[in-house]
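S.K.: heads up, no residue letters with this:
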């Protein structure tokens, strides 16, 4: 016999599915069907169950439900630096794609710390997430392969898998570095510096390699690699201050930055403290083409990556692997695009 609707109800948020069933005068199984398969329940019963849910303030425990089902609706995303708008845009693309299937993305920031990265992976593993997207600091191949073997799909973001044992979504960074260097070399610049790091990041190593490949065979051309501790605005400022300490003849006439934040930091110091003219004294090319690039005091030439598309594609692959673990890993590599602005050709010279 169902209890009267005038009976006292549990405090909001503490009601159980049994309380809902009792108030609605139905079985627990019927309530479960209303929550999960309402199409098989009579409309009048669905309406009565929802009225009971509203009156009791019932909140379904998705975490417990997912644990019982052995399948989560959460995707873990570990990025190198959450302050970098590149990763914010990647996360937005991932979230938009995940939302199509009722999935959610939880982003964690490793801050380029191996310890924090490991901690985030531990947490996501204990939470039994649907899968993980990660832009790793170093070589995590063994651990990530173990996760995949245990049934947790892993997709590398902004990084390729060297042995193709994991799926990945990235941009051809060697080509990106080549495009940037080829552009300034074509403008007659010969003393190039690649500023960004640390150089043990695959992305930085590949971009520097691409720049050096472009300079090979160009008479008088050289590419100096200047490593930075990180890829933030202040890293660019510190590198630029060091360059200002050199004699003018030993400074680069073109600076290729590891990303746009480094480029903007260097731009401010070189023009402000150094009094240099950009691009007349030094041409600057960034990487990523974040929104800030076009809004810099001198609009920044930059190598554009399809940031949101990277996130979208990574989620698509992860979802496919979650549905069919037998799928072979896929490597998706997008081509970068050089966007030319005033920091290399000067105002009004692009046309």
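M.R.: Arrived safely, thanks for sending. Computed from a prediction, not measured in an experiment: that's the story for all the values here.
S.K.: CA atoms for contacts and neighbours, from now on please.
M.R.: Noted.
S.K.: and the helices in the chain?
M.R.: Under the criterion DSSP state H, helices of the chain are mapped to 17-24, 28-36, 43-56, 62-69, 85-99, 114-126, 141-149, 173-186, 202-215, 233-244, 260-272, 291-295, 307-323, 342-345.
S.K.: quick one: closest of these to residue 164.
M.R.: Among the helices of the chain, the nearest to residue 164 by CA to CA is helix 141-149 (10.1 Å).
S.K.: list the buried residues in that closest one.
M.R.: The neighbour-count check on helix 141-149 (16 or more other CA atoms under 10 Å) flags 144-145, 147-148 as buried.
S.K.: wait, residue 321 sits on residue 327?
M.R.: Yes. Taking CA atoms under 8 Å as the definition, residue 321 is a contact partner of residue 327 at 6.2 Å.
S.K.: take a look at this one as well, against the first:
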């Protein structure tokens, strides 16, 4: 920085302001300092800056499955919002594995990240609470943290499960199957509870629960193949999958041999409304989550928590409402429902 200051003919403090708060410096001076930086090939030593500040300008983001477009969209949105605040997102995927999740949390802690965004695998939040109490802001993503000391941003998955199955029931389905797992994921259990609630209100309707080891296309295909082997009277007439990847796998199994027609024989609905849903061989009905708002809101909450780390601060826990997008897989027409609020703050 001293070399840059000498070439630009300014003080070291001015160079520091150009790097950190350029709005405080006259535009002509900024241009002169940037020219000196380019001439010298100067690269700021972030490790040294981190030692002085005590924290880096990086944010750790741990998601359940980066291969799921739902989490990819959240990460992309978080990255954009973080960039607005001169922050960088470091991404890790737990693969629904608590041990792997802990490894990433420990690694980000060692890097003294600015803060941590986490989609927790289970309900044990002790390690995250330890970080929070030591001054590292933590925001739960895709998990309602109401009643915990954490800020969070989530979607009402109970309402989403209820919305999906109510739609199947409205189309005439009475033998409904819920497909999803593992049960350790709060999102899965909440969506299943919502499904059960909808079924309980319709006389003669039943709900079969089919557990899966993962929320993947392959797991969905295995379920679809097992349903194909059943007699027509033993099959459900409506299937609600806990996410779109499962639903895509079920759809593949049904349509590869063409012996089960969707939705004529079995209506099918997923969850997340990923881009692939609308372009499937039978366009997939789904429950849409506002991924862009989830990612951006998570970063906003993290920045607010970092600015006010006092114990008197009340955590914020916004909960977004999901939307039904009805397509050909349930005999519906494309388009989200418009009578639901976008979000509520609980």
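M.R.: Good, I have the coordinates. Just so it is clear, the model here is predicted, and its values are computed rather than measured.
S.K.: next, the TM-score between them, please.
M.R.: Once superposed, chain against chain, the TM-score is 0.89 (TM-score structural alignment, normalised by the length of structure 2); 333 aligned residues with a CA RMSD of 2.3 Å.
S.K.: and the helices of structure 1 as a markdown table, adding distance to residue 78 of structure 1?
M.R.: Converted to a markdown table, those look like this (distance: least, CA to CA, whole Å):
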| stretch | distance to residue 78 of structure 1 |
| --- | --- |
| helix 17-24 | 35 |
| helix 28-36 | 31 |
| helix 43-56 | 36 |
| helix 62-69 | 21 |
| helix 85-99 | 10 |
| helix 114-126 | 7 |
| helix 141-149 | 13 |
| helix 173-186 | 20 |
| helix 202-215 | 16 |
| helix 233-244 | 21 |
| helix 260-272 | 20 |
| helix 291-295 | 22 |
| helix 307-323 | 12 |
| helix 342-345 | 32 |
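S.K.: can I get the buried residues of helix 141-149 of structure 1 in CSV with distance to residue 101 of structure 1?
M.R.: Listed next are the buried residues of helix 141-149 of structure 1 as CSV, based on distance: CA to CA, whole Å:
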residue, distance to residue 101 of structure 1
144, 24
145, 26
147, 23
148, 21
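S.K.: of these, closest to residue 177 of structure 1?
M.R.: Out of the buried residues of helix 141-149 of structure 1, the member with the shortest distance to residue 177 of structure 1 (by CA to CA) is residue 144, at 28.0 Å.
S.K.: counterpart of that closest one in structure 2?
M.R.: Matched by TM-score structural alignment, residue 144 of structure 1 corresponds to residue 128 in structure 2.
S.K.: got the contact list for that match?
M.R.: 105, 138 (CA atoms under 8 Å, 6 or more residues apart in numbering).
S.K.: and it, how far from residue 117 of structure 2?
M.R.: Residue 128 of structure 2 sits 10 Å away from residue 117 of structure 2, going by CA to CA, to the nearest Å.
S.K.: overlap in contacts of those two?
M.R.: By CA under 8 Å, 6+ apart, the residues touching both residue 128 of structure 2 and residue 117 are residue 138.
S.K.: which residues touch residue 144 of structure 2?
M.R.: So residue 144 of structure 2 contacts 152-155, 317-319 (CA under 8 Å, 6+ apart).
S.K.: and for residue 227 of structure 2, the neighbour number?
M.R.: For residue 227 of structure 2, the neighbour count with other CA atoms under 10 Å is 18.
S.K.: pretty sure it is in contact with residue 233, am I right?
M.R.: No. Applying CA under 8 Å, one finds residue 227 of structure 2 not in contact with residue 233, separated by 11.0 Å.
S.K.: who touches the alignment partner in structure 1 of residue 183 of structure 2 in this structure?
M.R.: Under the alignment (TM-score structural alignment), residue 183 of structure 2 pairs with residue 199 in structure 1. By CA under 8 Å, 6+ apart, the contact list for residue 199 of structure 1 reads 205, 227-228.
S.K.: what's the distance between residue 199 of structure 1 and residue 264 of structure 1?
M.R.: Residue 199 of structure 1 sits 19 Å away from residue 264 of structure 1, going by CA to CA.
S.K.: what of residue 73 of structure 1?
M.R.: Applying CA to CA to residue 73 of structure 1 and residue 264 of structure 1 gives a distance of 38 Å.
S.K.: between these two, which one's more packed in?
M.R.: The neighbour comparison of residue 73 of structure 1 against residue 264 (other CA under 10 Å) goes to residue 264, with 27 against 17.
S.K.: quick one: residues contacting the more buried one.
M.R.: Each residue near residue 264 of structure 1 by CA under 8 Å, 6+ apart is listed here: 233, 236, 286, 293, 296, 300.
S.K.: now residue 83 of structure 2: how far from residue 59 of structure 2?
M.R.: Using CA to CA, residue 83 of structure 2 is found at 11 Å from residue 59 of structure 2.
S.K.: then residue 85 of structure 2?
M.R.: Where residue 59 of structure 2 is concerned, residue 85 of structure 2 sits at a distance of 11 Å (CA to CA).
S.K.: same question, residue 260 of structure 2
M.R.: Separation of residue 260 of structure 2 from residue 59 of structure 2 (CA to CA): 47 Å.
S.K.: which of these two has more neighbours?
M.R.: Of the pair residue 260 of structure 2 and residue 59, residue 59 is the one with more neighbours under other CA under 10 Å, namely 26 against 18.
S.K.: trace that one over to structure 1, please.
M.R.: Under the alignment (TM-score structural alignment), residue 59 of structure 2 pairs with residue 75 in structure 1.
S.K.: what number of residues lie near the alignment partner in structure 1 of residue 111 of structure 2?
M.R.: Alignment note (TM-score structural alignment): residue 111 of structure 2 maps to residue 127 of structure 1. Neighbourhood size, residue 127 of structure 1 [other CA under 10 Å]: 14.
S.K.: what's the answer for residue 108 of structure 2, then?
M.R.: Neighbour count for residue 108 of structure 2, taken as other CA under 10 Å: 22.
S.K.: residues near the residue lying closest to it once chain neighbours are set aside, how many?
M.R.: Spatial nearest neighbour of residue 108 of structure 2, excluding adjacent residues (CA to CA, 6 or more residues apart in numbering): residue 60 at 6.1 Å. When neighbours are defined as other CA under 10 Å, residue 60 of structure 2 has 24 of them.
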